[in-house]
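# sequence first, predicted coordinates after that:
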Amino acid sequence: MYRYRLYVPTHRPLPVSSVKADIKAAAHDTRAPSTAPFRLTKVLLTIGFLLTAAAVAASLS
């Protein structure tokens, strides 16, 4: 199982050299950080709330 780009053994231990190599690779990773998991959901909810607020404001005025 991978967690935070590191392999975390679930049923048996890995050799220490393999774990150290994974830690070193994750520390020197130059890839761009991934986007937040629910970023699209947050954007869609924000748009929905803004549209709802606009509809309520239009109906009250």
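Perfect, thanks for sending it.
# going by C-alpha atoms from here, please, whenever you check contacts or count neighbours.
Noted.
# I'd like the distance between Leu44 and Leu51.
11 Å (Cα to Cα, to the nearest Å).
# what does Lys24 give?
Distance, Lys24 to Leu51, using Cα to Cα: 47 Å.
# for Phe49, grab the count of nearby residues.
For Phe49, the tally of surrounding residues (other Cα atoms under 10 Å) stands at 12.
# doesn't it fall inside a helix?
Yes - under DSSP: H, G, I helix; E, B strand; the rest coil, Phe49 falls within a helix.
# want to compare, so here's the second one:
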Amino acid sequence: MIVSIDADRCAGHGACVATCPEVFTLTSDGYVEVTVDRVPDELVELVKRAAAECPERAVLVDTP
């Protein structure tokens, strides 16, 4: 799984960071950044939850 953040939608709420800090982090300017190239298998469900809970729908999940 690959995950990314739609920078145009992200408002920096940090819900994804709270849900899965192993994959998401807040930048110094208050927005979210993905810290991995591919989501480890053991974190896939947490990343899906983070995407579902994002109030701005800024977490984009791609399952090639």
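Cool, got the structure. All figures in this text were calculated on a predicted structure; none of them were measured in a lab.
# TM-score for the pair, please.
Once superposed, the chains reach a TM-score of 0.29 (TM-score structural alignment, normalised by the length of structure 1), with 29 aligned residues with a Cα RMSD of 3.6 Å.
# not counting sequence-adjacent ones, nearest residue to Val34 of structure 2?
Leaving aside its chain neighbours, Val34 of structure 2 sits nearest to Phe24 (4.7 Å; criterion: Cα to Cα, 6 or more residues apart in numbering).
# number of nearby residues for the one you found?
Under the neighbour criterion other Cα under 10 Å, Phe24 of structure 2 is assigned a count of 24.
# how about it, what does it touch?
16-17, 32-35 (Cα atoms under 8 Å, 6 or more residues apart in numbering).
# can you check Thr19 of structure 2 too?
By Cα under 8 Å, 6+ apart, the contact list for Thr19 of structure 2 reads 46-47, 49-50.
# apply 7 Å and report the result again.
Each residue near Thr19 of structure 2 by Cα atoms under 7 Å, 6 or more residues apart in numbering is listed here: 46, 50.
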